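Chemist: The sequence and its predicted three-dimensional model are supplied below.
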Amino acid sequence: MSTNGTTTATEADRIRRILVSPQDRPARAGALSASLTYGWRALLKIKHVPEQLFDVTIFPIMMTVMMTYVFGGAIGEGLAGGDSDAALDAYIQFLIPGVFVQTLVMITMYTGLTLNRDISKGVFDRFRSLPTWRPAQLVGALLGDQVRYTIAGVIILAVGFVMGFRPEGGLGGVLTAFVLLLVFSFCLSWVWTTVALLMRTEQAAMGVSMFIMMPLTFVSNIFADPATMPGPVQAFAEVNPVSTVVAAIRDLMDGTVDPAGITSVLIYCAVLVAVFGPISMFIYNRKS
């Protein structure tokens, strides 16, 4: 005993060894186990606050229907030689893969917003004190959001089928395109994770994310062929990573396997994780 009546560090260690033997201590969670646990936490949040699914249910339907019937007649005429019915059908085949990509890519922004909200509430201060693989707290949140992306993608394709979308690549082409887009969405989420860690408020994170996302999705080949755009806009659309992803998704759904296109998407994925993953962790470890 020390003079102030407290147990000394040596006595505390001895008592701890007696009460908890090495055989009774649970094994430390590995990287995968910890990531899946935090991913499950993200799913439980959706269960208790189902309103979070609004953006992956209503938004995809609105985007698909509005974009098809607003732009379908005008843009589709160039694809079908002036026949209005054929024009709309041709544009549906062209648009659905693009809106499929746009919806999932835009939903990735909410990963950062949710993270910013949790950090502002202080819950991640507790997570960082736990003896787990530190990146698991961020990786788990991104893995949990894969469920939201999957729900949104299924809704987009279901609405597209009702409207007349018929992919030439069949089920195999659609599933391959879906998996590729989920991988890209996971990697892109690291950008919004970095933004969320840098911004002090959720509103600021939303503003910066939209500022980045709007030109990436609208100045692309989602709604129209870049060849129809003015020179500078066309140049940006052609080098836009989103255009590369859309082109690869369209090819897979059309039954065409373009190794170069798929490789380009995977390279973008690797670069996004290699750049923004370490940046996110650097900021996260030092964020108070």
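Modeler: Yep, that arrived. Computed from a predicted model, the values in this text were never measured in an experiment.

Chemist: From here on, just use CA atoms for contacts and neighbour counts.
Modeler: Will do.

Chemist: quick one, helices of the stretch 151-288 of the chain?
Modeler: 170-198, 202-218, 231-239, 241-253, 259-286 (DSSP state H, counting those that start in this stretch).

Chemist: highest average neighbour count across those helices?
Modeler: helix 241-253 (a mean of 24; mean count of other CA atoms under 10 Å).

Chemist: got the angle between that helix and helix 231-239?
Modeler: 60 degrees (axes from the mean of the first three to the mean of the last three CA atoms, to 10 degrees).

Chemist: so how far is helix 241-253 from its chain's centroid?
Modeler: Helix 241-253 sits 16 Å away from the centroid of its parent chain (CA atoms, centre = their mean, to the nearest Å).

Chemist: now for it, which elements pack on it?
Modeler: Applying 3 or more CA pairs under 8 Å, 6 or more residues apart in numbering; DSSP states H and E, we find helix 241-253 packed against helix 84-107, helix 170-198, helix 202-218, helix 259-286.

Chemist: Next one for the comparison:
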Amino acid sequence: MSSLSLAPRRLRWAVADTLVLTGRALDHWARQPAQVMVGLLFPVLLVLMFGYLFGGAMSVPGGGDYREFLLPGMFAMTMVFGVEASYAAVATDTARGVTDRFRSLPMARSAVVTGRAAADLVNSAAGLVVMLACGAAVGWRWHHGAAAAAAAVGLLLLLRLALIWVGIHLALVLRRPESVMVLQILVWPVGFTSNAFVAPESMPGWLAALAQWNPLSATVAACRELFGNPGWGGDSFAAQHAVILAVAWPLLLTAVFLPLSVRRYRRLSR
């Protein structure tokens, strides 16, 4: 049988195995509702803290409601912080030998990482729904219609998908759950060195350039634009083409880290 005739069968096999492993991850979460609830409520706590504790001291560029300015940044920050959960799940499976058992089964090699990515994306979508509801409860609104709002949500999930692959790859490289602290050291500066809370123009020149071209900044600026919420503005290329960059950055990260993750998984025993 030729390789061309085998390709559809291999694809169906890979999709079926991916669905099985996605279901495995979702079943684990169903058995640990407390852990899931903590993960969903932590971003809500951040919204309440920033919106009510610090909101009175913050000024919105050009005027407007601070919470409408804040929430798109918080949505994107939640997508970034989720990379730690992806890392911890894959690293734990690797450290406990679960990944090795998967490798001994007659299953598609890519299914382990794609199944994890799919499950994490479902979990992130649920978390984003909670965040949207929380935002609506504290006064946040979108103003450019349902289609633009759906596009903004799509950009947020696209960023999350790209960062899932980053987390999976790092987990397969480091293989130690306790090394999540290393990832936190990387994630927090990326999150706060952006336009989510502070205008890049207020930063030193070199740091402002990093903030403007930060993938998170592109998603935040694009979401503010699509939701019709106030933003920092600016006349730089990154500020004027935020939607394009909010698509380009995640696609680039996915194109790099998805194949690296699959390749690293296949070479775990070497």
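Modeler: Looks like it came in fine. What you see is a predicted model; the values in this text were computed from it and never measured.

Chemist: hang on, the earlier thing: so for Gln52 of structure 1, which of the helices of the stretch 151-288 of structure 1 sits nearest?
Modeler: Nearest to Gln52 of structure 1 among the helices of the stretch 151-288 of structure 1 is helix 202-218; the distance by CA to CA comes to 15.1 Å.

Chemist: got a list of contacts for the closest one?
Modeler: With contacts defined as CA atoms under 8 Å, 6 or more residues apart in numbering, helix 202-218 of structure 1 is touched by 102, 106, 109, 112-113, 116-117, 192, 195-196, 199, 240-242.

Chemist: Onto which residues of structure 1 does stretch 153-167 of structure 2 map?
Modeler: The counterpart of stretch 153-167 of structure 2 in structure 1, using TM-score structural alignment, spans residues 178-192.

Chemist: how much does that stretch stray from structure 2?
Modeler: Compared with structure 2 after fitting, stretch 178-192 of structure 1 deviates on average by 1.2 Å (mean CA distance after the TM-score superposition for structure 1).

Chemist: quick one on the thing from earlier: among the helices and strands packed on helix 241-253 of structure 1, which is nearest Pro232 of structure 1?
Modeler: So among those, helix 202-218 is nearest, using CA to CA, at 13.0 Å.

Chemist: and the angle for the closest one with helix 84-107?
Modeler: Using the same axes, to 10 degrees: helix 202-218 of structure 1 against helix 84-107 is 140 degrees.

Chemist: quick one on the thing from earlier: between all of the contacts of helix 202-218 of structure 1, which two are separated the most?
Modeler: Arg117 and Asn240 (29.9 Å).

Chemist: so how far is Gly164 of structure 1 from Gln93 of structure 1?
Modeler: 8 Å (CA to CA, to the nearest Å).

Chemist: more neighbours, the two?
Modeler: Gln93 (22 against 14; other CA atoms under 10 Å).

Chemist: What residues does that one make contact with?
Modeler: Phe165, Arg166, Pro167.

Chemist: Gly63 of structure 2 too?
Modeler: Neighbours of Gly63 of structure 2 in contact, by CA under 8 Å, 6+ apart: Pro230.

Chemist: Same question for it, what's its three-state structure.
Modeler: coil (DSSP: H, G, I helix; E, B strand; the rest coil).

Chemist: mind checking how far it is from Phe69 of structure 2?
Modeler: Taken as CA to CA, the span from Gly63 of structure 2 to Phe69 of structure 2 is 10 Å.

Chemist: just His143 of structure 2 next, same as before
Modeler: From His143 of structure 2 to Phe69 of structure 2 the distance is 13 Å (CA to CA).

Chemist: got it, and Thr254 of structure 2?
Modeler: Counting by CA to CA - Thr254 of structure 2 and Phe69 of structure 2 are separated by 28 Å.

Chemist: how about the helices and strands packed on helix 241-253 of structure 1, which one is nearest Met253 of structure 1?
Modeler: helix 170-198 (4.9 Å).

Chemist: any idea of the angle that closest one forms with helix 202-218?
Modeler: 140 degrees.

Chemist: Show me what helix 170-198 of structure 1 is packed against.
Modeler: Using 3+ CA pairs under 8 Å, 6+ apart, helix 170-198 of structure 1 sits against helix 84-107, helix 109-121, helix 136-163, helix 202-218, helix 241-253, helix 259-286.

Chemist: mean per-residue distance, the second one to structure 2?
Modeler: Spelled out, that is helix 109-121 of structure 1. Helix 109-121 of structure 1 sits 0.9 Å off on average (mean CA distance after the TM-score superposition for structure 1).
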